[in-house]
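A.B. asks: sequence? don't have it. structure:
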């Protein structure tokens, strides 16, 4: 029995609205749309429970807060806002301001800290920054790294176990690894990776491996530099090349990583075939596992995001203006779990910079 769609909704959005990001905080779910609204909804009905119209001017980012109870949004208005879905949500709980009023294009949360990346609005080399805010003293960012990228920041991610390490990816084709304990950017920049094309998404696959996916669907896995110097750029541990050829797809959405998934999952779509598909990446060589197709997907429109609710169900949103809730059939789930957690392939933590203290700027 194939995966099936359990529910779908436009969440009361106007026609021609599309949704481009999903997030989960506790038992609450949210999405952001091209109409600058932040919408909250329930499962399994996908019914809207609350809406913040005009959450930002140019709403661009949404993620769950590190406390797993709040949502963090950001926009081209140069604001980062924290929302608590357990309240009436008439206004944000907290607002952070980009000092130069630059638009914000990426956010990531860890502990009391929010990282924000800015966008470039001019042709050629731009003036962009990676900023770090402490929510306990939010008036100004406590870190500003403004020399490492020259174009819009598209991705930020904190290391899963070493919370002082921050990854940034940019349309300038570079991925940077910072030690956020260090104020001076020249010293804080630990490693630079060069996928040689604009970065669509990037993140930590393991404690000592980073993946990059470019806007032309080139996928690579790099080892983190063990010496902590930017001069020793490591060769990619594995280069997949163009995933469109390997996966028979038109575009790659993202790489899903959640605690209940044994392995990372690549999500990709095909507009002509009207499918959304999922494959696990199996360590140690990151081979591609069994494929699961969600037929119909979002029709001929692009799927913009996917969020696993648990190992058996997932949410998607897209440019058709719908949020859709899917069930992976028991047989497919079992097959996927088997391929994700093949015997002997569970990875050990592999000595990525041991003993570095947690981020403590004071």
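C.D. replies: Perfect, I can see it now. This is a predicted model, so every value here is computed, not measured.
A.B. asks: please count neighbours and contacts with C-alpha atoms only from this point.
C.D. replies: Will do.
A.B. asks: show me what counts as buried in stretch 216-226.
C.D. replies: The neighbour-count check on stretch 216-226 (16 or more other CA atoms under 10 Å) flags 216, 217, 218, 219, 220, 221, 222, 223, 224, 225 as buried.
A.B. asks: next one for the comparison:
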């Protein structure tokens, strides 16, 4: 394990407690959403200067955000009132909100975006015995083109489009299921083409590559599944179990797949030790945790939980955000 140095940082300057909820990596720099209902864009070389753009969202409580087009700095946000907004962060604050997708009043818990498919998907919490997945075509009306009501029986906590097929949508839920849906199919009885039962409430799930997915539960259990192979009952191909026991941590912030398909990075934290580390998940004969090449962020976000992290490989920089209201930049020793 080798440590990185904290080289830059910014804390939201308010008296009350504000969490930085998530980081969205864009070509222009890291964008964040925070519990003061802000969407902010930072200069990656000068966090301490504060946000280059600071936008007040209108979702009640903001819950999630995803990049629609990371290269063009277009981001979607959603929240408690059920609305989804699209923002062009190249515009000034008065013109940045370029679309508002409507026809949903139920709190949105998850988002997925595909610029290739001109699609934005939103997953809702369970209300009146129904949890929905809505899909909009951003070229047409603000009314959803698809509305699935029976894919999950509880809160839809995660959505992700397939990395190379914009018709395939992964969904995860507190019902314990990770479903693979083909959005070309409008018949709700046929739309789910594969189901994996993680047997625990899904916190995060996503594609590692074209055929393999990961699922991480709220009680920190991690397993991998194969979309291509016909495993009986959709059984896990690799089951790591409770990552708190495996890694000696207290929580997993997320699992981030590498864009080149060469594995993923697991962000594991222990707030009572003021520790956070990035552990590589690599694939050889099988999937393995590469503990020897793990990276630590000493001091992390003090005793507060790290909510999000991302890495800019070319700049050799890791960004982290936490419940202490900070976004921080980390680099190796020069």
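C.D. replies: Now that the structure is in, tell me what you want to look at. Everything quoted here is computed from the prediction, not taken from an experiment.
A.B. asks: can you pull the TM-score for these?
C.D. replies: Their TM-score after superposition, calculated using TM-score structural alignment, normalised by the length of structure 2, is reported as 0.91; 323 aligned residues with a CA RMSD of 1.9 Å.
A.B. asks: distance to residue 195 of structure 1 for the buried residues of stretch 216-226 of structure 1 - can I get that in CSV?
C.D. replies: Listed next are the buried residues of stretch 216-226 of structure 1 as CSV, based on distance: CA to CA, whole Å:
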residue, distance to residue 195 of structure 1
216, 11
217, 11
218, 8
219, 9
220, 8
221, 10
222, 10
223, 13
224, 14
225, 16
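A.B. asks: of those residues, closest to residue 275 of structure 1?
C.D. replies: Taking CA to CA as the measure, residue 217 is the one of the buried residues of stretch 216-226 of structure 1 closest to residue 275 of structure 1, at 17.5 Å.
A.B. asks: show me what that closest one lines up with in structure 2.
C.D. replies: Residue correspondence to structure 2 (TM-score structural alignment): residue 217 of structure 1 is matched to residue 220.
A.B. asks: I'd assumed residue 240 was in contact with that match.
C.D. replies: No. Contact criterion CA atoms under 8 Å: residue 220 of structure 2 and residue 240 do not qualify, at 9.9 Å.
A.B. asks: check the gap between the residue lying closest to residue 227 of structure 2 once chain neighbours are set aside and residue 262 of structure 2 for me.
C.D. replies: The shortest distance from residue 227 of structure 2 to any residue other than its chain neighbours is 5.1 Å, reached at residue 211 (CA to CA, 6 or more residues apart in numbering). Counting by CA to CA, to the nearest Å, the gap between residue 211 of structure 2 and residue 262 of structure 2 amounts to 13 Å.
A.B. asks: and what of residue 65 of structure 2?
C.D. replies: Applying CA to CA to residue 65 of structure 2 and residue 262 of structure 2 gives a distance of 25 Å.
A.B. asks: same thing with residue 180 of structure 2?
C.D. replies: The gap separating residue 180 of structure 2 from residue 262 of structure 2 is 22 Å, by CA to CA.
A.B. asks: repeat for residue 15 of structure 2
C.D. replies: Here residue 15 of structure 2 is placed at a distance of 43 Å from residue 262 of structure 2 (CA to CA).
A.B. asks: residue 42 of structure 1 reaches residue 25, doesn't it?
C.D. replies: No. Shown here, residue 42 of structure 1 and residue 25 do not form a contact pair, counting by CA under 8 Å, at 11.8 Å.
A.B. asks: comparing those two, which residue is more hemmed in?
C.D. replies: Comparing residue 42 of structure 1 with residue 25 by other CA atoms under 10 Å, the one with more neighbours is residue 25, at 18 against 14.
A.B. asks: alignment lookup: the more buried one to structure 2.
C.D. replies: When the structures are aligned by TM-score structural alignment, the residue of structure 2 matched to residue 25 of structure 1 is residue 26.
A.B. asks: the nearest residue to that match once chain neighbours are set aside: neighbour count?
C.D. replies: Across the structure, with CA to CA, 6+ apart as the measure, the residue nearest residue 26 of structure 2 apart from its sequence neighbours is residue 70 (4.5 Å). Residue neighbour count, defined by other CA under 10 Å, stands at 17 for residue 70 of structure 2.
A.B. asks: contacting residues for residue 70 of structure 2?
C.D. replies: The contact partners of residue 70 of structure 2, by CA atoms under 8 Å, 6 or more residues apart in numbering, come to 25, 26, 27.
A.B. asks: that older thread, higher neighbour count, residue 65 and residue 262 of structure 2?
C.D. replies: Set side by side, residue 65 of structure 2 and residue 262 show unequal neighbour counts under other CA under 10 Å, the larger going to residue 65 at 27 against 15.
A.B. asks: that one is in what secondary structure piece?
C.D. replies: Assigned by DSSP states H and E, residue 65 of structure 2 belongs to strand 62-69.
A.B. asks: packing partners of the very next helix or strand once past that strand?
C.D. replies: Past strand 62-69 of structure 2, heading to the C-terminal end, the next element that is a helix or strand (DSSP H and E) is strand 74-79. In terms of contacts (3 or more CA pairs under 8 Å, 6 or more residues apart in numbering; DSSP states H and E), strand 74-79 of structure 2 is packed against strand 62-69, strand 84-88, strand 108-114.
A.B. asks: now do strand 74-79 of structure 2 against strand 84-88, angle only.
C.D. replies: Relative orientation of strand 74-79 of structure 2 versus strand 84-88 (axes from the mean of the first three to the mean of the last three CA atoms, to 10 degrees): 150 degrees.
A.B. asks: how far away from the center of its chain is strand 74-79 of structure 2?
C.D. replies: Relative to the centre of its chain, strand 74-79 of structure 2 is centred 12 Å away, using CA atoms, centre = their mean, to the nearest Å.
A.B. asks: over to stretch 214-233 of structure 2?
C.D. replies: Centre to centre, stretch against its chain (CA atoms, centre = their mean), the figure for stretch 214-233 of structure 2 is 17 Å.
A.B. asks: next one: stretch 57-73 of structure 2
C.D. replies: Chain-centre distance of stretch 57-73 of structure 2: 11 Å, with CA atoms, centre = their mean.
A.B. asks: residue boundaries of the helices in the stretch 101-250 of structure 1?
C.D. replies: Using DSSP state H, counting those that start in this stretch, the helices of the stretch 101-250 of structure 1 run over residues 185-188, 243-247.
A.B. asks: determine which of these approaches residue 291 of structure 1 most closely.
C.D. replies: When the helices of the stretch 101-250 of structure 1 are compared for distance to residue 291 of structure 1 using CA to CA, the nearest one is helix 243-247, at 9.2 Å.
A.B. asks: which stretch of structure 2 lines up against that closest one?
C.D. replies: With TM-score structural alignment applied, helix 243-247 of structure 1 matches the range 243-247 in structure 2.
A.B. asks: average offset of the matching stretch relative to structure 1?
C.D. replies: After superposition onto structure 1, the average distance of stretch 243-247 of structure 2 to its aligned residues comes to 0.7 Å, using mean CA distance after the TM-score superposition for structure 1.
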